[in-house]
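In: Would you be able to build a 3D model of this:
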Amino acid sequence: MDEFDLDDDVFDGLDESDLQELERPAKRQKSSHIDPATPAAPVAHDPRYLTLAKKLLAEKFGYADFRHEQAGAIQSLLAGNNTLAIFPTGAGKSLCYQIPAIAFPELDRTEGRAPENAGLTIVVSPLIALMKDQVDALQKRGISADSIDSTKTWEQQREIYAKIRRSELRILYCAPERLNNEGFVISIRDVPGGIRLLAVDEAHCVSEWGHSFRPDYLKVARFVDEVKAERVVCLTATATPQVAQDICKAFKIEEACVYKTSPYRPNLELHARSIEGDDGSANEILDAMLGFTGKTEADKRFGELFAFLRANPGPTLIYVGLQNQAEIHASVLSEQGFSAAAFHGGMKTEDKARIQEDFMASRIQIICATIAFGMGIDKPDIRNIVHWDLSNTVEEYSQQIGRAGRDGKPSRCMFYLAPSAFYLREVFARGDLPSRPSLKALFQDILNQARGRAVGDVFKVSHWHQGKEFDIRDSPLSVIYATLELRFGLFRATTPEYSSYKFEASKSYFPVIKNDETPAGKAVFSHAKKKVKFHDMDVNAACKATGLNRNDIIGKLNKLNELGHIKLMTKGIEHRYVIKKKLPETESEINAILDKLYVDMVGRENDAVSRGREVMDLITGRKCFALQLAEHFGMGLPDGKLKCGHCTYCITGIPVKPPRRPLTHTTTASIRGVLKATTVRDDPRLLARVAFGIRSPRISQLKLDKSNVFRSLAHHDFEALLREFTKVCN
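Out: This next block holds a predicted model:
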């Protein structure tokens, strides 16, 4: 998988749930002085801010005026305030940091600040594709912008750092994971002029209660303090009032500096159709679930889809749940004469780039995609958004339909409800919960790694090894660590380390390092051991021998790399944690935390399940789709309207009927088939996952995902499968 790319293969390493009806842990209390759902009183700003912002908007971007609340957010930032912008997808959130970034030098001239101290704007963004699009667009407009990511060559990264040192770069994009890189933090905190602005895109990821919580986002606020950023702007299209509260708390944003716009777009027609499957065999139903054609719902939906696309030509995004569905849909549509291509996270980087470019240039009309496609795509003439499967959350649905009709022209959003949607929703919503034995073994291993150390000491772990050993995929493993840190206060994540540093020396390396009289330079010269082509550098050994701080030596290696004297390579990430209090030792203490941790994990799953129900309620409810969508984000329709007038409910006055989910009764014979394929008897949830068709590290290691019993009982109820396998394992 590409660095910072979304992992949209939902069957890769997912753990299934036990569906216990445990209550969600109580959410944190809302702040009494910040309510983003209620508009704050407008703040008066220096008029020169708006004058300058409009001038740059016209000169650099070709627009006559700002839209929605852009002007307010930009003036707030130029005045030095931390700011939150909640704008719908396509409403121009990026201008809220791009305009200030290029305005700083002009403001500085009026305040006597030297040009070489114009500083840097850092944009924290989650996807390489998004960074690339933004950087390309800015460079075409003559704005100095670039990104640090895994696609950059050594020479390209050297040039980026050189531009930063010369104060020639205005905007730098990076992923949230980059902020944990010790070399990056050290290099960036000494930028000439400082960090003028830190922009946090997809800021809802910072909230534990957000629809796509990412633990690495929790460390963005800490990075603000580490690099002494002058101001922060948080941007999101999908912040509910509770999530907005969390963002404001994390980044110290006052009520008057929250700017928001309703997600309602009058040019978007929101439609839904319920497609019932035939009363066919279990295998036919399963085929429909996975997107294959046959005498099932798939044929019915394809017929509907063909008719819809012919009646509504134009650039179209079709969202599916699985990678193989994207391939099948693109193939079937191509056979019907449509210009279609697939896009998903399992494709090669160069293929994804080519397909995206072809779609942007209208050489391809239809993209059949997983959630890996769309974020950061700014194609104004997308006419249709089609949902083949149930969105995981209302927020995800809102983001995806927001990619249509950005040119203001009428666009259609069609949602096909079919029995297969229930299966995929269950996989997505319940895939991250580890089995209780796995969680207990993981927690014990964490304690073992930290045992013998005092409060304030650091211990190291490899998430990769732990995930593989304890059958927990990356995402829930990161959440477990974040929960132990945030809810239980056992330790605090700090900058990860690479276990291995090596470099290839250029011709200039030896003359430079021999004459380097700094302690760090001497340490590198003494401890970097040449082995054929590369030098190996044991940083920890060098620190122990010289008494130097690790940051000093890492900083020297990074500086040598930036100046082209070496080509630095790192690998083997070790996550580091500072012990914050005495760790539990007795069995009762350990079990008390483990019980709460497991309840929290189950609660997260229940929350995910309820989010799926919210999507179904929106599509099948007795209310205007657009109104329900706006109300989900604590807002309403313009002028207090109760109807948009052109969604399915407004047109028909009849709610969309939910489709029936066909299920097969679980029998002893069906269970016996799975048991014959493996000797595993210590984890009923693993057996249920095999039968239901969800991969996990252990399942892949045992190659059970290659067995003919894998996904053989996907048309059964998972709770029933779990009960039956629990009987066998007890």
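In: From here on, just use CA atoms for contacts and neighbour counts.
Out: Noted.
In: helix/strand/coil for residue 726?
Out: When classified by DSSP: H, G, I helix; E, B strand; the rest coil, residue 726 comes out as helix.
In: Which residues are in contact with it?
Out: By CA atoms under 8 Å, 6 or more residues apart in numbering, the residues touching residue 726 are 683, 684, 685.
In: and if you look at residue 178?
Out: Applying CA under 8 Å, 6+ apart, we find residue 178 in contact with residue 184.
In: And for residue 411?
Out: Applying CA under 8 Å, 6+ apart, one finds that residue 411 lies in contact with 267, 268, 269, 382, 383, 384, 404, 405.
In: Among these, which lie within strands?
Out: Among those, the members falling in strands (DSSP state E) are 268, 269, 384.
In: quick one on the thing from earlier: what is the nearest of the contacts of residue 411 to residue 218?
Out: Nearest to residue 218 among the contacts of residue 411: residue 404, at 31.1 Å, using CA to CA.
In: here's the other one to compare against:
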Amino acid sequence: MDEFDFDDDVFDDLDEAELEELERPAKRQKSSHPASAPNAEEHLALAQRLLTEKFGYAAFRHEQAGAIQSILAGNNALAIFPTGAGKSLCYQIPAIAFPELDRAEGRASENAGLAIVVSPLIALMKDQVDALRKRGISADSIDSTKTWDQQIEIYARIRNSQLRILYCAPERLNNEGFVVSIRDVPGGIRLVAVDEAHCVSEWGHSFRPDYLKVARFVDEIKAERVICLTATATPQVAEDICKAFKIDESCVYKTSPYRPNLELHAKTIESPGAADDIIGALFGHEVKTETDKRYEELFRFLRANPGPTLIYVALQQQAEHHASALCKQGFSAAAFHGGMKTDVKAKIQDDFMASRVQIICATIAFGMGIDKPDIRNIVHWDLSNTVEEYSQQIGRAGRDGKPSRCMFYLAPSAFYLREVFARGDLPSRSSLKGLFEDILNQARGRAVGEVFNVSHYHQGREYDIRDSPLSVIYATLELRFGIFRATTPEYSSYKFQASKSYFPAIQGDKAPEAKAILSHAKKKLKWHEMDVNGACKATGLNRMNIVGKLNKLHELGHINLVTKGIEHRYTIQKKLPATEAEKNEVLDKLYADLVGRENDALNRGREVMELITGQKCFALQLAEHFGMGLPDGKLKCGHCTYCITGIQVKPPRRPLSSTNSESIQGVLKATPIRDDPRLLARVAFGIRSPRISQLKLDKLSVFRSLAHHDFEALLREFTKVCD
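Out: As a prediction, this is how the structure comes out:
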């Protein structure tokens, strides 16, 4: 079993002399500009040698060399390279170069320090760690799949300067024990690499609140330098990243997303009934191939363009149905989506990589870290969420340099799907107010510096707020208002079934943690319930030591341990808002921020539509979105749909029904809710939320009954009823 804060006490066994020995050396001086570094040529020669010896490449590509030189010179840098352009080398080479760099510059030491890579995907971390180890490079990752003993071993290797690169998720940076431990590693933190750095920016297409805390982490551990990496940063996002990590404009390295071997195509398919079918698919209805004309186009396209293919869809059921339909037509196809078990997904991915399956029908869950060079086709069945997402996905095709095709099918259902996704995150102001009052109530009575616990799960359902906006709200209260600071989450419930070996093992274990478990685990029917916090208070033992012992018993097969109820923990940073004026000031800013996010999400969908239906070369418009252009100032790629035909792709028609009192009354009669007009509008439009699911309003016949109406018009009508 895993516990979020295993590493709180990794250094508890060291005495003062050992701790003093671990203190990092004085921070090394940065040069003011990479070009001004006196050893720039030596740095490049070292990097070139490591590139060949360790990675087997003859030369750097794109702006890799410039970014690496910046890092070796001691500067922070930003690398904006297309998907598949080798961003990882920009931190891997410096990480293994530091020992030689130190010797060359007269700073030789047994403690060459550590490079930390912040990455959002465990699978990606594992793949990179495995690849580095095969090349003889010492690397590892701290993630939720690691056992207690594995984590202890990793920290021992860090203490002994036996690890060059450590991967971790951004959520790990909330762990106070991790921050303390990492801050004091021998040789210091030489480099922090921030992968998918666009997640730092609130303007980024996949903003993640935990990424906002990475810059604070960099300061807290006194990292020598930072490199941020992304394939998709608009000028505004790049500016946000540079501001957060103090990156000079001269240290920004970017390459145009233009790939001359990619043919970008689009086609509008006006299919009567297709919109209704896709809307129905959201809620479990089968999509009929005969009513959606895109299927005939898809079959024709795949027969004309054989080869490994990724088909991106919006819904899990679509992925399943598409794979089935393709197999019936004689294609080799499989579905892939987030609802599948991990081992099933792993097998499908392996089959695709080995070309045992030719076509993958997938949601956006597939593709991150996929490096299959011979993907010949990318098909978008539905409107991408953002231009950035579209750019990432097409970037997975043709990495071998051979011609590859990217087809985008446009249908009326695209509008509805994008609105469902965009409209689902904004809570009503009354919901936000209730949440804020609940947070203050949980924290009230505690002094600055004390910790309070909350359950995001229960708050999300109580106040009808999805997980994503809830995490944004908490991050905003933490980072913008400074009210509290997130610390290590913990499970609220530990229970286990004892095997036959449990009592002999626990009774024979003389450790104080074993005695605490034996005396505080109360058997109820077949389960033993363990009050971990109660045991800590009664014995004075550290929580993580008791949790570690439980995990050890589980790993040895003495117990079957089950944990539940993650509780998030926050340390109060300052006096809480008390007056109505103080609370309303915070609420107003919070709600305005959330409204802005909804508008931004809607605009992102429009940007994708404009890219595909604009009067301009697709490739040029895509490059301009990222503040760049085509090579040599060209205005046309020559092989996209617009360049070939010279005709603008017509956007699909969006039929909207007029809202009338009869249809509104039908929804009102079916549900007694009158305290939240947004909830009523969601029911009518067909958008699930925690409260709607809890009250089973999505099972009513009126759910999505007004899906072809304007959402804002529905909201206005239901607001009149609720006022």
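In: if we can go back for a sec, now the contacts of residue 411 of the first structure in a markdown table, with neighbour count and distance to residue 258 of the first structure?
Out: Listed next are these as a markdown table, based on neighbours: other CA atoms under 10 Å; distance: CA to CA, whole Å:
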| residue | neighbour count | distance to residue 258 of the first structure |
| --- | --- | --- |
| 267 | 17 | 26 |
| 268 | 25 | 26 |
| 269 | 20 | 29 |
| 382 | 27 | 30 |
| 383 | 22 | 31 |
| 384 | 27 | 32 |
| 404 | 30 | 26 |
| 405 | 23 | 26 |
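In: since we're on the closest residue to residue 147 of the second structure other than its chain neighbours, how many residues are nearby?
Out: Closest residue in space to residue 147 of the second structure, ignoring its immediate chain neighbours: residue 2 at 6.7 Å, by CA to CA, 6 or more residues apart in numbering. Neighbourhood size, residue 2 of the second structure [other CA atoms under 10 Å]: 16.
In: what does residue 81 of the second structure give?
Out: Using other CA under 10 Å, residue 81 of the second structure is surrounded by 22 other residues.
In: Counterpart of it over in the first structure?
Out: Per TM-score structural alignment, the equivalent position to residue 81 of the second structure in the first structure is residue 87.
In: re earlier: closest to residue 399 of the first structure among the ones in strands among the contacts of residue 411 of the first structure?
Out: Closest to residue 399 of the first structure, out of all of these and judged by CA to CA, is residue 268, at 12.8 Å.
In: name the element residue 609 of the first structure belongs to?
Out: Element membership of residue 609 of the first structure, judged by DSSP states H and E, is helix 587-620.
In: The second structure: matching residues for that helix?
Out: So helix 587-620 of the first structure sits over residues 580-613 in the second structure, by TM-score structural alignment.
In: That stretch vs the first structure, average offset?
Out: Stretch 580-613 of the second structure: mean distance to aligned residues in the first structure after superposition is 1.7 Å, counting by mean CA distance after the TM-score superposition for the first structure.
In: Buried residues, that stretch. List them.
Out: Neighbour-count burial for stretch 580-613 of the second structure, counted by 16 or more other CA atoms under 10 Å, picks out 583, 586-587, 590-591, 594-595, 597-598, 601-602, 604-613.
In: what's the answer for stretch 374-390 of the first structure, then?
Out: Residues 374-376, 378-390 are the ones in stretch 374-390 of the first structure that count as buried (16+ other CA under 10 Å).
In: Burial check on the alignment partner in the second structure of residue 201 of the first structure, number of neighbours?
Out: Aligned by TM-score structural alignment, residue 201 of the first structure pairs with residue 195 of the second structure. Residues contacting residue 195 of the second structure under the criterion other CA under 10 Å number 24.
In: Select from the buried residues of stretch 374-390 of the first structure every entry located in helices.
Out: Judged by DSSP state H, these include no members of helices.
In: ok so, going back, go ahead and measure how far the match of helix 587-620 of the first structure is from the middle of the chain.
Out: Averaging C-alpha positions (CA atoms, centre = their mean, to the nearest Å) puts stretch 580-613 of the second structure 20 Å from its chain's average.
In: Check the contacts of residue 411 of the first structure against residue 472 of the first structure and report the nearest one.
Out: residue 404 (36.7 Å).
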